[in-house]
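A.B. asks: 3D, please:
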Amino acid sequence: MDIISRAGWGARAPRSRSTVSWGTRTEFIVHYSEGPTTQTVRSIQDFHMGPDRGWADVGYNFLVDVKGRIYEGRGWLTVGAHAPDHNSIGIGVCMIGRDGDATPAALRSIRWLYDEAVRRKGGGLKKLGHRDVYSTSCPGDQLYKWVRAGMPAPGSEDDDMPLTKDDAKLIADAVWRRDEIPAPVADPKNPNWWGQSHLVDHGRRLREILARLDAQNAALGELSKTLAALAADRGQQVDADALIARIEAAIESITVRIDVPDQAS
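C.D. replies: Have a look, this model is predicted:
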């Protein structure tokens, strides 16, 4: 998507500005202007820089209108003035409008800004509404419910955006480590399956099987020697190697079933 530059919407020059690195950014905070959808970005900037606020610039990092157009506010790495104590760590994005005014186009653009921020940072950002970090009704019930649902983008097949690598990792970690299936052999501190439980348990079982096979092979060797000795006492000759080979072939033809005890009951 294209972002309308400050020059494109006729921004006033900021009185001052402070910047941060992407390492500082950890949050993505959604707002609404609580004004009519006909508001211009310039009028919002004038209000923020006027006597009622006295800020150095428009407070948000980006603004989005109901048609889905994205406007550059303070930009990606400039400290905003949208959420006390969260202006350095949070990227503030404002939808121009009131509660109930959010359109699919506006939601898609906000979600695109989030994904672009994650791409630039190279990691995830918390999805928050203004009310999550400050006592306020912002961003309105409609937008807040959408944020809490994970900011799905309307129009996709499953009504959501494709998972980011960060989201996919969180989901995989949750499923892999916390599936709450009792482990057959569990540590008292970890009674449920974790990925490590699978590996440790399977490794233990394989070592037990290998030890049994080694013991069986040793027993077969002793058995063949005993049979050969008995045959010799009777004046008969026995090919010990051929005997072992026949026994091993018979064992390999047997299907071994290993039952795992049910620990769930």
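A.B. asks: hey, let's count contacts and neighbours off CA atoms from now on
C.D. replies: Will do.
A.B. asks: quick check: buried residues in the host helix or strand of S224?
C.D. replies: Using DSSP states H and E, S224 maps to helix 195-233. Buried residues in helix 195-233, defined by neighbour count with 16 or more other C-alpha atoms under 10 Å: 197, 201, 220, 224-225, 227-229.
A.B. asks: what does stretch 33-40 give?
C.D. replies: Those would be 33-34, 37, for stretch 33-40 by 16+ other C-alpha under 10 Å.
A.B. asks: ok, back up a step: nearest to C94, of the buried residues of helix 195-233?
C.D. replies: Here the nearest of those to C94, counting by C-alpha to C-alpha, is S197; it sits at 45.7 Å.
A.B. asks: tell me where the stretch 51-200 of the chain has strands.
C.D. replies: Residue ranges of the strands in the stretch 51-200 of the chain, as given by DSSP state E, counting those that start in this stretch, are 62-64, 70-72, 90-95, 126-129, 182-187, 190-192.
A.B. asks: can you show me the helices along the stretch 51-200 of the chain?
C.D. replies: Per DSSP state H, counting those that start in this stretch, the stretch 51-200 of the chain carries helices over the ranges 104-121, 140-148, 165-177, 195-233.
A.B. asks: the very next helix or strand once past the longest one to helix 195-233, inter-axis angle?
C.D. replies: So that's helix 195-233. As assigned by DSSP H and E, the chain's next helix or strand after helix 195-233 is helix 240-252. Interaxial angle, helix 240-252 versus helix 195-233 (axes from the mean of the first three to the mean of the last three C-alpha atoms, to 10 degrees): 140 degrees.
A.B. asks: here's the other one to compare against:
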Amino acid sequence: MTLDIISRAEWGARAPRGRDTVSWSQRTGFMGHYSAASASQSVREIQNFHMDTRGWSDIGYNFLINSITGKVYEGRGWTTVGAHCAGYNTENIGVCIIGKDKAGVQDVSDAARRNFKLLYEEAERRKGGNLVLRGHRDRGSTTCPGDEIYSWLKAGLPIVGGTPTPPKPAPGKPAPGPAVAFPLPDGYYFGPASGGDRSVSGQHQRRFVGKTDRQWLQEFGRQLTRRGWSIGKGHTYLAGAGNDGIYGSEYTALIRAFQKDQSLGVDGRLGKKTWDAAYRNPVG
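C.D. replies: Model prediction:
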């Protein structure tokens, strides 16, 4: 599953007063924190507190994850030294779960846990090696990140039950026509907002061939509906937000399932090959 990271520009970050970078060879750990405050607290509020009250140059964490929605936010990023654990910021990537840890109660949603794990796996991929999972309390005199989150970290980030694989449509349905040409330029694809200019997310409503990117992604969803895939709010795919044309974890799961069904490369990105398969290939 592709991880969608909300960029600093998207959440309205202030410019840092300074920054120090670190090489991946110096990164040895991945450290979990929690904010010990309401999950409704915004990332900008945390940044304001760190800069205006703590006197730091920027928000202290490298990344942040909302404990309820699971949304992932870019803090200082992968290779900027954080301010989340005094004396250990160079070696550790600091990730804060925004919310409280309540003893005996799962206060971190499955979505937040999955995305924390995806972020950790992406960090190891970029590192090209293993990163030790740590909690703030491993390197500081603190109870952070709380008993429940800390135990989960030390257990290796287990995801109970995993992500179920929804059933695909019954085989034998032909793809209806006429075919619609892939609307993006060569090398572009529908993907996460954090993927750069060639990754088209629907967040900024860029226009291609007479329609917005959001409208084109919705068209892909409608095409799969015509082919028998269960799509929309309350349905098998896109059950939460519906076919809103904004690329995120739900579109990622849908595209990956379709790519698997069509024996394509499974990466969750909607490029030309996947788009064409929706209009040209038989189902099943």
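A.B. asks: please state their TM-score.
C.D. replies: Superposed pair, TM-score by TM-score structural alignment, normalised by the length of structure 1: 0.58. Supporting alignment: 157 aligned residues with a C-alpha RMSD of 1.3 Å.
A.B. asks: thinking again about what came up before, in a markdown table: the strands of the stretch 51-200 of structure 1, plus mean neighbour count.
C.D. replies: Conversion of these to a markdown table gives the following (neighbours: other C-alpha atoms under 10 Å):
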| stretch | mean neighbour count |
| --- | --- |
| strand 62-64 | 27 |
| strand 70-72 | 23 |
| strand 90-95 | 28 |
| strand 126-129 | 20 |
| strand 182-187 | 16 |
| strand 190-192 | 15 |
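A.B. asks: would a markdown table of those with distance to G23 of structure 1 be doable?
C.D. replies: Putting the strands of the stretch 51-200 of structure 1 into a markdown table (distance: least, C-alpha to C-alpha, whole Å) gives the following:
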| stretch | distance to G23 of structure 1 |
| --- | --- |
| strand 62-64 | 19 |
| strand 70-72 | 21 |
| strand 90-95 | 11 |
| strand 126-129 | 14 |
| strand 182-187 | 38 |
| strand 190-192 | 34 |
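A.B. asks: closest one to A168 of structure 1 among the ones you listed?
C.D. replies: Closest to A168 of structure 1 of these is strand 126-129 (C-alpha to C-alpha; 14.4 Å).
A.B. asks: which neighbouring elements make contact with that closest one?
C.D. replies: If you count contacts as 3 or more C-alpha pairs under 8 Å, 6 or more residues apart in numbering; DSSP states H and E, strand 126-129 of structure 1 packs onto strand 27-32, helix 140-148.
A.B. asks: tell me the most buried of the ones you listed?
C.D. replies: strand 27-32 (a mean of 25; mean count of other C-alpha atoms under 10 Å).
A.B. asks: hang on, the earlier thing: how about the helices and strands packed on strand 126-129 of structure 1, which one is nearest I247 of structure 1?
C.D. replies: So among those, helix 140-148 is nearest, using C-alpha to C-alpha, at 65.6 Å.
A.B. asks: which residues in structure 2 does that closest one match up with?
C.D. replies: The aligned range for helix 140-148 of structure 1 in structure 2 is 146-154, by TM-score structural alignment.
A.B. asks: which residue lines up with A105 of structure 1 in structure 2?
C.D. replies: So A105 of structure 1 corresponds to A111, using TM-score structural alignment.
A.B. asks: and that match, how far from S249 of structure 2?
C.D. replies: To S249 of structure 2, A111 of structure 2 is 9 Å away according to C-alpha to C-alpha, to the nearest Å.
A.B. asks: same thing with S151 of structure 2?
C.D. replies: The gap separating S151 of structure 2 from S249 of structure 2 is 26 Å, by C-alpha to C-alpha.
A.B. asks: one more: G75 of structure 2?
C.D. replies: Per C-alpha to C-alpha, G75 of structure 2 is found 20 Å from S249 of structure 2.
A.B. asks: please say which of the two ends up with more neighbours.
C.D. replies: Neighbours per residue, other C-alpha atoms under 10 Å: of G75 of structure 2 and S249, the larger number sits with G75, 25 against 20.
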